[in-house]
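>>> Turn this into a model:
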Amino acid sequence: MKRSRRVRANGEKVDKTRVYDLEEALKLLKGLKLAKFDETVEVAARLGVDPKKSDQMVRGAVSLPHGLGKDVRVIVFAEGDAADQAKEAGAMEVGGEEMAKRITDGWTDFDIVIAHPAMMKVVGRLGRTLGPQGKMPSPKSGTVTPQVGKAVSEFKAGKVEFRVDSAGNLHVPVGKASFATEKLAENARAFLDYVVSVRPAAVKGTYIRHVSISTTMGPGLKVVYG
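Alright, predicted model coming up:
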C-alpha cells in the first residue's frame, strides 16, 4: 500500500532503532505533521506475563491526573436511588432489562459500562457481547460497585480501564495531542506506575519488557520507563 506524503515525512523524522526519554518522545510526536483532528496519544506496554494463567492476569482502572480530553460515554445498570445517583453524576443512560436487550440487539454506542452489584443477574448475561469489546463490568476495574454515582464521575473525569491481551500487551489512551507535553507525561507515568503496583505475585523475571508511545496516525516510539 502506498504511504501518504505525511506518513513518509513523519517516518523520516524518527529513529525506529532508538529508545527515547518519555518527554523527548512526546515532544517529537507533537512536532510531527498531525491529522486534521486532535489525535489520541496512546501508551502500549509489553508485559512479561502469561495471560492464559489466571494468576498472571493484569487488569484494573486508573485515574489519569489530567483526564482524556474527551466526553466519555458511560451507561449504568442500576435501579432506585442508585439509578438517580448515576443520572446526577452524568451517566448517558441508566437502566436494566430493556437496556440489556438493546445491547444484545447490537447497541454499542458507549465507552464504559458500570453496574450495581444487585444488577449483575441482568448484566451477567451480556458477557458474550460486552466481553470481546472489553466493556464487561468487573469489580477489579471498579465498574461493579454500589457507589455507581462516584464511579460515573471518576470515569468521566479520566479514569481508564485496562486489561492485558492474549499476547501480553496493554494499550491505553493517555490524552490528546493538543495536551501539553508535561500533562501527557504525567498521565503516562500515572498509568505505568499503577501497572507496576498491580504486578501479579506469580510473575517472575522482567515485568515491563518495553513501552512505546504513539498518536492515532503517527509512528510508535520506544520509550524508557523506570
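
>>> When you work out contacts or count neighbours from here on, use the C-alpha atoms and nothing else.
Fine.

>>> all strands of this structure, in order?
Remark: strands assigned in the chain by DSSP state E are 19-20, 40-47, 59-63, 74-77, 93-95, 112-115, 159-163, 169-176, 208-215, 221-223.

>>> what does the fourth one rub up against?
Applying CA atoms under 8 Å, 6 or more residues apart in numbering, the external contacts of strand 74-77 come out as 83, 86, 90-96, 110-116, 119, 123, 148, 152, 155-156.

>>> next up, for comparison:
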Amino acid sequence: MAKISKRLKAIRATVEANKLYAIDEAIALVKKAAIAKFDESVDVSFNLGVDPRKSDQVIRGSVVLPKGTGKTTRVAVFTQGANAEAAKVAGADIVGFEDLAEEIKKGNMDFDVVIASPDAMRIVGQLGTILGPRGLMPNPKVGTVTPNVAEAVKNAKAGQVQYRTDKAGIIHATIGRASFAEADLKENFDALLDALVKAKPAAAKGQYLKKIAVSSTMGLGVRVDTSSVNN
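Below you'll find the model as predicted:
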C-alpha cells in the first residue's frame, strides 16, 4: 500500500492544482493516476451557470454513452401484456406488475434501473418512499416512463447515464472506466457535454459551462479548461 501511495503521490505532484488542462490531457492524467487494484470509474463534474432553486433551471435527463459505462446494468420493468414480452426480448432482467411491486416491498431489489410503462405508474407510484431515496423512481424526463419499454431497456443496457443538477448547480456523471481507451472516454465525454448543452435552460444567463473537472474513484481530480471542449 505504501508503494502505491508513493506512486500516486508522485503522479499527483505532476498535476498543478490551479492549472486548467485541455480535456484530452485531463483524461490522460486521470487514467494514469487510476492505480487501484480495481477498475476505477472515471467521473466528470460540470458546474453550470444555472439557478437550481428555480424549477425552470433544473437540468435533468439521460444520454446513451456511445462507448458504454463499463458496467453491467440490471433492469427491472413494470409493464404487462405485449410490452412485457418486448421488454424480455430487449434484455430486461426482471419484468412484472403487481407481483414485482410486492417483491420490492419485501426488500428484493436486485436491479440498477427501473422502467415503467405509463399504465404501470399507478402501481409504481405507491413505491415512491422505497424507490425515490435510492434514485430508482421512474421519470419521463429521463426516459424511464415510456410506452416503448423495449427501447428504454436497450438504452439502459447500452450504457445510458442519468444526470441532474444538484443544489449547487453541479452535475456529476460517470463516463466510463479507467481501463477504457482515452479516445473512448473522450467520445463519452463529448456525448454527455452535447446533451447538457442542448438542455441549457432558456432562463439561464451568463456563462453556462463555468467549471469542469475529471476524476477517478481513488485517483486525482483534474480541472478542465472549458475553452478546450466543443460547446
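
>>> what's the TM-score here?
Overlay of the two chains. TM-score (TM-score structural alignment, normalised by the length of structure 1): 0.93; 225 aligned residues with a CA RMSD of 1.8 Å.

>>> ok so, going back, please indicate which of the contacts of strand 74-77 of structure 1 are buried?
When neighbours are counted using 16 or more other CA atoms under 10 Å, those contain these buried positions: 83, 86, 90-91, 93-94, 96, 112-116, 119, 123, 148, 152, 155-156.

>>> So A202 of structure 1 versus A25 of structure 1, what's the distance?
To A25 of structure 1, A202 of structure 1 is 32 Å away according to CA to CA, to the nearest Å.

>>> between those two, which one's more packed in?
A25 (23 against 12; other CA atoms under 10 Å).

>>> mind listing what the more buried one touches?
213, 221, 223.

>>> Of these, which is the nearest to L170 of structure 1?
L170 of structure 1 lies nearest to I213 out of these, by CA to CA, at 11.6 Å.

>>> Quick check: closest non-adjacent residue to the closest one.
Take I213 of structure 1 and drop its neighbours on the chain: the residue closest to it by CA to CA, 6 or more residues apart in numbering is V43, 4.6 Å away.

>>> Can you tell me the number of residues neighbouring the one you found?
By other CA under 10 Å, the residues close to V43 of structure 1 number 24.

>>> so stretch 80-91 of structure 1 aligns onto which residues of structure 2?
Alignment of stretch 80-91 of structure 1 against structure 2: residues 81-92, by TM-score structural alignment.

>>> who touches that stretch?
Stretch 81-92 of structure 2 is contacted from outside by 74-77, 94-96, 148-151, 153-154, 157, using CA under 8 Å, 6+ apart.

>>> Now flag whichever of those residues is closest to K3 of structure 2.
Distances from K3 of structure 2 to those, taken as CA to CA, are shortest for R74 (36.5 Å).

>>> Please report the distance of the closest residue to the closest one other than its chain neighbours from K31 of structure 2.
Using CA to CA, 6+ apart and skipping residues adjacent in sequence, the residue nearest R74 of structure 2 is F111, 4.7 Å away. As for F111 of structure 2, its distance to K31 of structure 2 is 29 Å (criterion: CA to CA).
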